[in-house]
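Colleague: Need coordinates for the below:
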Amino acid sequence: MDSPLKNEETGNDLGYVRQAGGGVPGAWAPVTQGTANGAFYLEGTNMQRTGVFLEERAPSVAENSYMVSPEFSMDEEGWHKPEGLDAPRYSYYGRVWSDAEGGPDRNETGPLYQWEGDQPIEGAKVYASVLSDEGIAEYKRLAIGDKPFREQAAATKNMIEDMRANGKEPILKTVGAETDAEGRYTIRMGEDVGNRMNDYTYIWAENDGKVLNSFSGFPTPVFQNVNGNAGENPNWGGAVGIPSYVGNRWYNINFAEVQADIANLDIVNYDSYLNPADLPEGINNLEPAKVKLTGALPFSGDSKIRWIGPDRKQIGDDCAVDTLADAANCSLAPEDFNKPGTYVAQLVNAYDVVVGQDSFIAVDKVRQNGEFEPQYKDATAPAGEKTTVDAPKDKDGKEIPEGTTFEPGGQVTDPEGNKVDKPEWITVNPDGSIVVKPPKDAKPGDYTIPVVVTYPDGSRETIEAKVTVEAPKDSDNDGLTDEKEKELGTDPNKADTDEDGINDGDEVNGSKNPFDKDGKKVEDGKPGAPTDPKKADTDGDGTNDGDEVNNKDKDGKDAPTNPNDPESKPAVPAEDPKDSDNDGLTDEKEKELGTDPNKADTDEDGINDGDEVNGSKN
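Modeller: Next up is the predicted model:
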């Protein structure tokens, strides 16, 4: 199953916790077990009533979960045995463990903490939230408990957020407790919760700050009766359900962590449809069937790969795999699949439970997918342009049979190595040619396109085409593509077409202009209004755009003016007052005094007019 999965209405993650048949991820019940978990097998036909079960996880406490009350505390008193009248009232009791995913856990009651493979989790944190009276009233008014179960999580989240937005707190309190070395916990809620804890509770477990992917009686973040999902509660010692003591003591509220990122086993070079093993080639010409493991091995250790032949008997000995890479040592030799039929590779855990498998067939007739090997030539596709990739040719020069057809083969690998759905701009034609027209904003780099080839004899194989998308050309590196410059009428070979001191791209996106379209200063790092890249002085005020945005005051500090406003331009420095005769008096002052502005010593007494006025020579 692909991951991560989310509930689009709440934004919460969904985790894979069980399937039918079989109790926990990957641990499938053999068909010989009949109706385990409701599934049954019609021999020679199919499995029916199979299902995959998910749990929904709200954010963790560290992520400020909306399911946590501002009235939050941790119970530091530790686990108390849930027996006798001395057991604290208004409390929850339970256990948290990592489930080994095998043995009796595959029956219809779900995980059972009663055999050697399970491992208690010490230091896990279990939290319980209980609705307030206002929250209960709103819960009832909205009839959340009467809605289809799939709608309750979104309705609960909406109720909480709406009440808080209106100054009301829907959750009375949240209390957490830590598990001991045996995975046991006790949460003492306090007597103020009263009977609310019985009917309006949500309980969840976390480890290392993350919500556990766990099998529990609280599979989704909603407030419910404590035993509302008793049938899904993981059980201790074979006990079923969530019994309660008198006086609001609830025990056996357990959380069985299940490994959702189970290993995926893949036979990489053969399969049962596209690439079978062609026995007529001779076992000396066939390569071994190779196995690859991804994901995570079962935590219990002692995993192995086992090969099963067409007669349903094991081939050779188990091959131990302590790491994913060890799978490379578990190939099946050609002499071991020299008879027609289906061959199965199984990943088996420490308890002899099959947790992953894949298969391939060996066929005894020559098929065209083994005779021909079509190959595409690598192609380059400029973004924004249409490019046609020629149909593939056989690598040995053979003529590919008439009637061979081609079609898309699944997800495309993008330049970052991600598997993505085939982009709409890629078209695989029936004749094998591929038309690509990546948009201008397409991610540059190599795209690997799988193509399924179907031969006239019905045999098939998947081949790949590599297309390298090139970013649109920008000859002058001004941030505008040549095509965009052609559209704008700017020079694609000149970064600053109008030579105003601002590159064309910066003018178009306004990144160098500190003023927005309304003439207001923009925040640092944000673009302003565009200017005209073909006009050095956009506003026609006599000052180039570059001079306006880069203007300094007399002290050398930034003092930009708006290049889009003719009324906003750098100030012209005032000229010094005129003193024609350099006597220290301005011409205007000399006119006021009646002295000669063109004669430094008007009365020719040997003292300049300015010195006489200020008395500096007296």
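Colleague: contacts, neighbours, all on C-alpha from now
Modeller: Fine.
Colleague: and residue 151, what element?
Modeller: Per DSSP states H and E: residue 151 is located in helix 149-165.
Colleague: Apologies, that question was intended for residue 377.
Modeller: When the helices and strands are read off by DSSP H and E, none of them contains residue 377.
Colleague: That one is in contact with residue 463, isn't it?
Modeller: No. Residue 377 is not in contact with residue 463 according to C-alpha atoms under 8 Å; the separation is 11.7 Å.
Colleague: more crowded one of the two?
Modeller: Set side by side, residue 377 and residue 463 give different neighbour counts by other C-alpha atoms under 10 Å, the larger being at residue 463 (18 against 14).
Colleague: how close does the closest residue to that one other than its chain neighbours sit to residue 468?
Modeller: With sequence-adjacent residues excluded and distances taken as C-alpha to C-alpha, 6 or more residues apart in numbering, residue 463 is closest to residue 451, at 5.3 Å. When distances are taken as C-alpha to C-alpha, to the nearest Å, residue 451 and residue 468 turn out to be 16 Å apart.
Colleague: With neighbour numbers in mind, choose between the two.
Modeller: Neighbour comparison, residue 451 and residue 468: the larger count goes to residue 451, with 22 against 18 (by other C-alpha under 10 Å).
Colleague: Now show me the structure for the sequence below, then we'll compare the two:
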Amino acid sequence: PTSEEATTKTPVKEETSSTQENSPTTTLEEQFSNEFNQLTSTEDKTNYTREYLTQNTNLSVEQVEATVERLNLSRENVTAQDIYFALLKDLADQQDALLPRVTLLAARDSELTNEASIALTENSPMFRAALANSPSGNDVVSEEDNIIVADALANGYINSQTDATNAANTLSGRAWVVDTGTPATMSNGLTAVPEGTKVYMQWIDTDGAVSPVYQASTTNKLSSSGGSQVGPGAYAFDLREAWVDSNGKAHRYKAVSGQYYRLWIDDYKTVDGNTVTMLRQAGGFFPGSYINSVTGNNIGQFPLIGKNMQRTGIFMGVIPTNDYMTTDTSNWIQDNEGPISNPAVTSTSEFVSGKVWSETGSGDYANSATGPNLNSGDIAREGYQVVMSSLTSAGAQAYKAQVESLPTDQQAAAAHQLFNDHPEFISATVTGKTDANGAYTLRFPSGSLSKDYLYGYVLDNKGNLVKGYSSFTSPLFRSPNSNLSFAPQTAPYHRPAKNAWVNVNFALVETIETTVDITNFDVTANPAQRGDTAIIDVTSTALSPLPTHVEWRDSKGNVVQKSGDVTTVEEAEAAGTFTIPDDAKTGEIYTVYIVSGGNDVAADSLIVQVQENAATYEPVYPTTTVEQDQTVTIPTPTNEDGLALPDGTKFEGGNNVPEWATVNEDGSISISPNQDVEKGNYNVPVVVTYPDDSKETVFAPVLVQEAVPTAEQYDPTSETINKEYGTTATEDEIKGAITIPDYPTDGDQPTITIDDPTQIPNGTEEGTVNVGVTVTYPDGSTDKLTVPVVTGKQADNDKYTPETTPITKDFGTGVTEDEVKGAVTVPDYPTDGDQPTITIDDPSQLPDGSQEGTTDVDVTVEYPDGTTDHITVPVTVGKQADNDKYTPETTPITKDFGTGVTEDEVKGAVTVPDYPTDGDQPTIT
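Modeller: As a prediction, this is how the structure comes out:
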């Protein structure tokens, strides 16, 4: 099992540094695997592992031998990865023996410096996989090192002021840079932090269970109104998804009494190089401290109890760099006279006086109108150095023209530029130290103190610039009473007669980012047993100078162990060791706090589990590899010895199961990561409930690999489509010609589209057309191929039209077959190759010339393709000649002698039998 952080959105991809990407863990794993895999015998593997441990740890000879024996290198089919994971598990159990000692609780931005050590970063996929296989009590990961992005603005859960008011399980607010304005959380006149500034949130449940760290980012895009809950600098955390502890309890933030939260923004640089650092938190006042969701100390925040927390605020101060707001340090004027005892009535001229104290929030937790007061819980600072600068007359004029004339959010950068260019505009920088009461006075040379243009800050007794409430929360020259909402009280005032300023106070906020982590137990996967000793790791550059101690509290908030004041990280860690009481109950949560100036500034928690089953069994899931867009079922876990878990064991999803994973009742896990799931190692959390009702959380390691595009896995084929000439292929026919061998028939199917439908042949041209087709698979990958569409040859009798030449024959002359055949032609028919055959259907039709008129002789043209055309050849027999057709006859003429015969009588004696009487008649001459 691993910790709750490993159950969140792993692998953590955001802001992975180059150090992490090239971490020594990866190098060592590759080195180990490469060399181990070259070995074949158990003896060689044992010797190599023994040598590896000797070189990379300071385990004793006996410890090395014991470790090698536990690894069981004689197992069949054991891989280097199996051994390396087991090695990490074993070493985690012996973490104190590592050389150099490396806790798994590195602070943010820390660097791993020794590649020879086995130092695992939270962002190493191998590390998470190792944790998932490790039952060790030392596999706990720091919350701060594994952050859940839960941005309600980015995911659209909150889009408006109404959403910020009503959205359940959210915490929302805004963040500003304190330049000129008020500490209200609405309409305060301050400048929003830059777009996309990361905001962090952590909360503690009513039973003391400390949540993972959540991250959101600010935006200035939802509203430009300073009076809107989603105005510039807005942030919101979506906390709808509960996290589950190892006892199966779901923890969900809903802004009820007893749920504490804290907010913070890490220091960042402005565009001109200044440092922006957190000054104030609403609620809670003290930056980064835990505050009850329901409290009488409200400074602008508002809980919709049982639903959400809204109108919170984060206020950032700006610290200048490079001393451009002062004269050269060699020219600083040291005021060694000490504070004036009664600056309100002294006759001294041209001075600035006030007090310096460390603010704890005491007395100001509900102060939302002014800067803080010096209250009994605050600490007057002795020996702190106040630094104050003033402008010359020329500097003041230039400042008015080039800085004050600009919008507020542009003034700090403009001032930086002005004084970089003209350091002579600063008339004097005077510095002096505070007395035992925190009082100071700075006496300026005559004529050098400007009434309206001052800037000051405080250095601690180590020379560090300390942020705090003052008139100078931003690097701007101004009148000390010009920003009274942030000026510590009593308010500063000017004595005109003496040109002196009184009550120019500094309420220092001496917070130092500090985290505490229980290194060997947590609340999700690594429960503690009665009598176990919890070890804490405190991470900080230095503890706060405020009174600081370590205390442990139980689930009811009772303090069960409290240390004396500690001043170093080492003292805090030593004081924070805690032994689980012998009467602790299963499900009891113990929380360790770092308390600074009375404020809870860091916390971590563990859960107790005393039942037999959870302590006896160690369920193990195999590492499962799955591709994006692939579905795989992980089998039910077995105990680490390979045997089944006891009957009646139940399984359910743990803390933040990935959306693409489903934990089934039998403990099997269905995983279906899509292409949006980043490749890498993940751990699926599973809450195991044993028959005795004891619970534990185990993890199924999953390696998501980049999906091989479906198009690379299958080879579509196409069949040729044959169409008769004149027949058009349809789109469905073409799509139907595509097959994808071995493609599963269940689930989503590929889509087939025709690239260019105009390619589809319409049947009017013979030949083959390759129609382009695209196969689109459900994963979006594509295959392209062509479908051959063959249009058959056009039938000759369709392609060609025979023609005939009429035949004319004289009467009496018959026509021959060849003459008739020769009268038939086929225009455009190619002259090469086989030729059409012409036959006379009925030779008896051929006229023999004995009959006048036209006879249509039927002819068949048979083409080489077997098709035929039928046509007639007109044969015309000419008209028979009359002298052949008719035989004239004469009638003898008898005339009396002497009587001559006339021509007409002779002509009349001639007749032509059967000659038609109508029409022209023969002429007889």
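Colleague: Any idea what the TM-score is?
Modeller: Once the chains are laid over each other, their TM-score by TM-score structural alignment, normalised by the length of the first structure reads 0.52; 393 aligned residues with a C-alpha RMSD of 4.8 Å.
Colleague: picking that back up, now name the helix or strand holding the residue nearest to residue 463 of the first structure.
Modeller: Residue 451 of the first structure is part of strand 445-454 when elements are defined by DSSP H and E.
Colleague: so after that strand, what's the next helix or strand?
Modeller: Downstream of strand 445-454 of the first structure, the next assigned helix or strand under DSSP H and E is strand 460-470.
Colleague: quick one, that next one and strand 445-454 angle?
Modeller: Using axes from the mean of the first three to the mean of the last three C-alpha atoms, to 10 degrees, the inter-axis angle of strand 460-470 of the first structure relative to strand 445-454 is 160 degrees.
Colleague: sorry, back to before: in the helix holding residue 151 of the first structure, what counts as buried?
Modeller: Buried residues in helix 149-165 of the first structure, counted by 16 or more other C-alpha atoms under 10 Å: 152-157, 159-160.
Colleague: Can you pick out the most distant pair from the residues you listed?
Modeller: Put simply, by C-alpha to C-alpha the two of those set farthest apart are 152 and 160, 12.2 Å from each other.
Colleague: Helices along the first structure, start to end?
Modeller: In the first structure, the helices defined using DSSP state H lie at 133-141, 149-165, 196-199, 368-371, 482-488, 504-509, 545-549, 587-593, 609-614.
Colleague: of those helices, which approaches residue 429 of the first structure most closely?
Modeller: Counting by C-alpha to C-alpha, residue 429 of the first structure lies closest to helix 368-371 out of these; the figure is 19.3 Å.
Colleague: Just confirm the residue nearest to residue 463 of the first structure contacts residue 408, I think it does.
Modeller: Yes. Residue 451 of the first structure lies in contact with residue 408 (C-alpha under 8 Å); the separation is 4.8 Å.
Colleague: Now for those two: what residues contact both?
Modeller: Here residue 451 of the first structure and residue 408 share the contacting residues residue 428, scored by C-alpha atoms under 8 Å, 6 or more residues apart in numbering.
Colleague: Run a quick neighbour tally on residue 109 of the first structure.
Modeller: Going by other C-alpha under 10 Å, the residues that sit close to residue 109 of the first structure add up to 20.
Colleague: need the contact list for it.
Modeller: Contacts of residue 109 of the first structure (C-alpha under 8 Å, 6+ apart): 23, 231-232, 234, 240.
Colleague: okay if I get these as a markdown table plus distance to residue 102 of the first structure and neighbour count?
Modeller: Rendered in a markdown table, the data for the contacts of residue 109 of the first structure read as follows (distance: C-alpha to C-alpha, whole Å; neighbours: other C-alpha atoms under 10 Å):
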| residue | distance to residue 102 of the first structure | neighbour count |
| --- | --- | --- |
| 23 | 8 | 28 |
| 231 | 19 | 16 |
| 232 | 17 | 20 |
| 234 | 14 | 30 |
| 240 | 19 | 17 |
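Colleague: Distance to residue 171 of the first structure for those residues - can I get that in JSON lines?
Modeller: JSON lines is the format used below for these (distance: C-alpha to C-alpha, whole Å):
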{"residue": "23", "distance to residue 171 of the first structure": "33"}
{"residue": "231", "distance to residue 171 of the first structure": "26"}
{"residue": "232", "distance to residue 171 of the first structure": "25"}
{"residue": "234", "distance to residue 171 of the first structure": "26"}
{"residue": "240", "distance to residue 171 of the first structure": "29"}
